[in-house]
Structures are given as structure tokens and as C-alpha cells.
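This is a predicted model, with the sequence first.
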Amino acid sequence: MIIFLNGTSSSGKSSIAGELLPILGDTYFYLPVDAFHAMRTTPADLGPDQLKVVLERTWRGFHRAVAGLAAGGNNVVVDHVLSEPWRLLDCLTLFTPEDVVLVGVRCPLPELERREQRRGDRPAGLAARQLDRVHAHGHYDIECDTGAASPADCARRIRDFLPRRPRPTAFERLKSARSDEMARRT
């Protein structure tokens, strides 16, 4: 199973994952995309076009690491930002859609901005720029609002949802809706 937490920067994905992992009752790997970016070295003099290529390769490698762990029979909690349409398409081609629980992690903009400022490790306005794009695909199996509920409450909601998740899953619906677009990409 892949529990796929999607939300903007500072929306609370990592906090939810921290609360979720101990209560799932099974072995899970936690793969936050920030960890993949932190593992990469990037020369300071890299131009914007080169940096874009490096970042895309990092995201693609991240997706394949998640898919590889899941293909090996492992459960995975993913912390992700679907702010570019190609990222979702890439995941749809790699992951078994019926094994993915897509969780929308939402948070009101004023709270996102407060968290971003408090963190100090994100460019100002990053969450605001991502907000509309991250949830543009429109389908989730379950959603959490970290402005209204604590990470522990969100984690319990997700855990309690897992045994009764509906079919088709959000990933199944998304893959079906985007099958033509995915065929053009391959």
C-alpha cells in the first residue's frame, strides 16, 4: 500500500506522517520528497535551465524509489507536492492505482504563510504559489485540513479510513481519466 500525502509546502504532511507511522499497525517506509532533495548535491553555479533538469530528475528518481519499494511488497507513506501535472502522470504510470490511498492535505493560506515564515527554510510565498496547482487534479480518497485538525487527528482519520476505502480509488479514477494523456507521453 502507498499512502500518498499530497499538499503544499508547510501544509503538515510530515507532521501527519510522524503521527501516522506509529499507529498503522504494520511495517511502513516513510519517503518524504524533501529527503531526496537533501541527499542531492547541486553546484552553486548551476543555471536555471540546468537546475530545472536536475530537479526533474530528482523527482523522477523519487517516484521510482517509491514504486520500487512498493513493488518489493513494502508499504510506503509518501510526502509529496503534486504542483506540476507531469509529476502526477509519472506516478500514475509507475504505481499500481488500486494500492494507492491519495490523501489531500489542505491548510488555509494564512496558516500556510505563518508556518512558512516560522520555518524559515522555504522561499517566501512558496505555499501560496503551489496552493491552486497542488490540488488541481481534483480527486482524493480522503482529505485532511491541518488548519482545523491536529496532525494526530488527521493520522487517526487516515488510519480509520484504510479498512473501508472505496473502489475505484482516486488513483484508479485519475489514471482512467488521463489514459490518453499518459499514452502520448510514452
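Now that the structure is in, tell me what you want to look at.

can we go C-alpha only for contacts and neighbour counts from here?
Will do.

can you give me the helices for the chain?
For the chain, helices defined by DSSP state H occupy the ranges 13-20, 33-39, 48-71, 85-94, 109-119, 126-134, 151-161, 170-177, 179-185.

Pick the most deeply packed of the ones you listed.
helix 13-20 (a mean of 20; mean count of other CA atoms under 10 Å).

Could you name the helices and strands sitting against that one?
strand 75-80, helix 151-161 (3 or more CA pairs under 8 Å, 6 or more residues apart in numbering; DSSP states H and E).

alright, now check it against this:
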Amino acid sequence: MAPGRIVFLNGTSSSGKSSIARELLNVLDDGVFFHMAVDDFNAMRTKRALEAEELDAALRRTRMGFHRSIAAMAEAGNDIVVDHVLSEPWRLLDCLTVLRPENVLFVGVRCPLDELTRREQLRGDRPPGLAAYQHTRVHAHGDYDLECDTSTATPYECALRIRDFLPHRPTPTAFTRLRHHHLPAELDDRGRQAR
């Protein structure tokens, strides 16, 4: 069975990733796609209050599990739309390690900081300043296959652009280039340590 394709949306909180993902499920018509969002994984966690150190460890395990869930779904032949915030370098490195880089279309979801701040205030369900904190960190790796600006295009327009680009993914993909740049050469073609 061929592994599934992964459309990986990376951007700050309030940048429009989830809205684009929902539109993608409606416009991608050459397969069955699943939307996997890091927020959904965070929502599954216990609701009791956790001390800072325990919370940090739980969040790291959650995100590592999320990355491996994406990989498992794709390995089973499912096409995936990922909605994630790569605001810490280790998150990208972990994804580069567990996902087949040639099957990932890496999409940067960008939005100017003033618009992110406005959206964050309207939402009211995010800590103030979260998007500003993430703004420079999320795109620090600097390499994508495709980028969308949600201040100048609607989620639907972004989804159409991604749909039209998907069959024309570059070779090598951004994930392949990033993996070669950031990970040791002894990784095999599936991202696992070569024996």
C-alpha cells in the first residue's frame, strides 16, 4: 500500500490554519483526506491543573504522540491535512525524523502581526500575546514548498492554491531539504536511524 500524502500547514495561533484545513477537506477531490490538528490532541488531555514542569513534559509527549499519529495514518495509506504550530525547533526536527519527507507538502501559513493580534483579541480563547510570541519562531527554519498569506487571501482561496499546487510538489520537497540540513546523514530513507 502506498503511503498517504501529507499537507502540513504551519503557522502561528490565529493565522488561519484550521480554516484552511476545513476548506481543504471540501476542495481536495482526489482522495480521502483527514484533518489532524495539534489543538485536538491537546484537548484530549486531562483537565486537572498541572504544575509547570509536569505540564511542559505532558505537552512535549502530546506533540511527539501527535507527530507519530500523523506518521501512522499516512503509513496506512491515508491522506492527511496537518494543522500545527512549529514554535519550538525540536517539533520540526521530530517531524523531519518520523514523517516521509517526500510525501509532505510543507505550507507556511503567514499573517502580519497586527492582524494576528486583532484576530487573537476577537477570539478571546487564546492567551494575549501568544501569536506575537510565536510569530518569529514558527517560520524560523525558512523553507517551504508553498506559502499563503491569510491577510490577503481567504481560507477558501488558500485551499484552492494548495489543491492546485499539490500535484506539482517540488523535488526535493522542503521537508527533504530541511532533513538533509538538520539531521544526520545516517538516517535512512524513512527517517529512522540507519543500523
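Ah, there it is. As the structure is a prediction and not an experimental result, all values here were calculated from the model.

among the helices of structure 1, which is nearest residue 144 of structure 1?
helix 151-161 (5.9 Å; CA to CA).

Now distance to residue 109 of structure 1 too, for the helices and strands packed on helix 13-20 of structure 1, in CSV please.
Listed next are the helices and strands packed on helix 13-20 of structure 1 as CSV, based on distance: least, CA to CA, whole Å:
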stretch, distance to residue 109 of structure 1
strand 75-80, 18
helix 151-161, 17
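
how about those, which one is nearest residue 170 of structure 1?
Across the helices and strands packed on helix 13-20 of structure 1, closest to residue 170 of structure 1 is helix 151-161 (CA to CA), at 13.7 Å.

want to try CSV for the helices of structure 1, with distance to residue 26 of structure 1 as columns?
Below are the helices of structure 1 laid out as CSV (distance: least, CA to CA, whole Å):
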stretch, distance to residue 26 of structure 1
helix 13-20, 11
helix 33-39, 22
helix 48-71, 14
helix 85-94, 23
helix 109-119, 31
helix 126-134, 29
helix 151-161, 11
helix 170-177, 22
helix 179-185, 33
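
Out of those helices, which is closest to residue 77 of structure 1?
helix 13-20 (7.1 Å).

Look up the counterpart of the closest one in structure 2, residue range please.
Mapped onto structure 2 using TM-score structural alignment, helix 13-20 of structure 1 covers residues 17-24.

The matching stretch against structure 1, how far on average?
If you overlay the two and look at stretch 17-24 of structure 2, the average distance to its match in structure 1 is 0.6 Å (mean CA distance after the TM-score superposition for structure 1).

hmm, back to that, I'd like to know which of the helices and strands packed on helix 13-20 of structure 1 lies nearest to residue 62 of structure 1.
Going by CA to CA, the one of the helices and strands packed on helix 13-20 of structure 1 nearest residue 62 of structure 1 is strand 75-80, 9.8 Å.

can you name the residues of structure 2 that the closest one overlays?
Against structure 2, strand 75-80 of structure 1 falls on residues 79-84 (TM-score structural alignment).

Residue 175 of structure 2 touches residue 96, doesn't it?
Yes - in this structure residue 175 of structure 2 lies within contact range of residue 96 using CA atoms under 8 Å: 6.5 Å.

What is the equivalent residue in structure 2 for residue 110 of structure 1?
Alignment note (TM-score structural alignment): residue 110 of structure 1 maps to residue 114 of structure 2.

Who are the contact partners of that match?
By CA atoms under 8 Å, 6 or more residues apart in numbering, residue 114 of structure 2 lies in contact with nothing.

Would you mind measuring from it to residue 15 of structure 2?
Residue 114 of structure 2 is 11 Å from residue 15 of structure 2, where distance means CA to CA, to the nearest Å.

likewise residue 70 of structure 2?
To residue 15 of structure 2, residue 70 of structure 2 is 21 Å away according to CA to CA.

next one: residue 144 of structure 2
16 Å.

more crowded one of those two?
residue 15 (26 against 19; other CA atoms under 10 Å).

hang on, the earlier thing: go through the helices of structure 1 and name the closest to residue 1 of structure 1.
Closest of those to residue 1 of structure 1 is helix 48-71, at 6.9 Å (criterion: CA to CA).

residue in structure 1 matching residue 127 of structure 2?
By TM-score structural alignment, residue 127 of structure 2 lines up with residue 123.

Structure 1: which residue goes with residue 58 of structure 2?
Under the alignment (TM-score structural alignment), residue 58 of structure 2 pairs with residue 54 in structure 1.
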